[in-house]
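> Predicted coordinates and the sequence they were generated for:
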Amino acid sequence: MNVERIKEAYGALYEIETSLKDIIEDKMSTEHGPLWRRKLREEGKKHFHDVVSFYHKYQCLNDLFTSEELHQMHQLIAIRNKVCHMRDLSNDEFRVLLYYKEIFCTAKCNSNY
């Protein structure tokens, strides 16, 4: 097991998830006001797959990414599970994770979001 690579993968996942959550926070607050979080708590939505589902569920979010990018979010769930359960990633999975990090973390900085 390559501990340094697992650390880097976990850091990348953290950045991806927090970026996606920040975008949700901004768009949902703008669209629905500050009380939108009540619905989030009621539904118990706090896992990565829940974050991904928000981009399909709410109109103000599902136009932010292309259908390919939304598909990529779903692909990250399997990679995320491997990292969080301390299983090695293949070289391809690791490259994919770093590639997606660039896409989703850059989106957070993009003025369109």
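That came through fine.
> C-alpha only now, for contacts and for neighbours.
Fine.
> quick one, longest helix in this structure?
helix 3-32 (DSSP state H).
> Could you give the number of residues near Leu13?
If you count neighbours by other Cα atoms under 10 Å, Leu13 ends up with 22.
> what about the helices in this protein?
So, for the chain - with DSSP H - the helices run 3-32, 36-43, 48-57, 59-62, 67-84, 91-109.
> got another, please set it beside the one above:
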Amino acid sequence: MHDNDIDYMTSAYKVLYEIETLLKYNIHSTFYKRHGLRWEEFVTFKKPLEIMFFRDVLTLYLEHPLFKNYFDNEEIILLLNLRPIRNDIAHMKVITTEEYDLLIKCCHIVKQKKCSDQKRRHEVLT
């Protein structure tokens, strides 16, 4: 491994962390708004949101009625394509530039959804 790989993979991990954190935050905030502070008492998951694997989080976006239409088909396919890349990053395997580009693209998609949600909420309040 070269010094460049360390910076490259650290950057990839940071982007992956941002994606996963934003996805989980959206789930948390959606249920919080619907059920309040003790929302976990009203929602049953196989495991707590904090320890869900990436694939479990994506499954929620695919199957749960509140999230089914959050991403369009193309976006969800891109996110699903991150699974093997996520595993490589987690197991410290250097990813290709194409994989890194996909990671960046997915991060942009997730951030854009968050911004549009915030804008929608602001418009509702004003």
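Structure received. This is a predicted model, so every value here is computed, not measured.
> Mind listing what's buried along the longest helix of structure 1?
Buried residues in helix 3-32 of structure 1, counting neighbours by 16 or more other Cα atoms under 10 Å, are found at 6, 9-10, 12-13, 15-21, 23-24, 27-28.
> Repeat that for stretch 115-126 of structure 2.
For stretch 115-126 of structure 2, the neighbour count (16+ other Cα under 10 Å) marks no residue as buried.
> Spit out the contact partners of Leu80 of structure 2.
55, 58 (Cα atoms under 8 Å, 6 or more residues apart in numbering).
> And for the residue nearest the centre of structure 1, nearest residue in space, chain neighbours not counted?
Geometric centre of structure 1, nearest residue: Glu17, 3.9 Å, by Cα atoms, centre = their mean. Nearest in space to Glu17 of structure 1, with sequence neighbours left out and distances taken as Cα to Cα, 6 or more residues apart in numbering, is Phe48 at 6.9 Å.
> Any figure for the gap between the residue mapped onto Ala78 of structure 1 from structure 2 and Lys119 of structure 2?
For Ala78 of structure 1, the aligned residue in structure 2 is Pro84 (criterion: TM-score structural alignment). In this structure, Pro84 of structure 2 and Lys119 of structure 2 are 32 Å apart, going by Cα to Cα, to the nearest Å.
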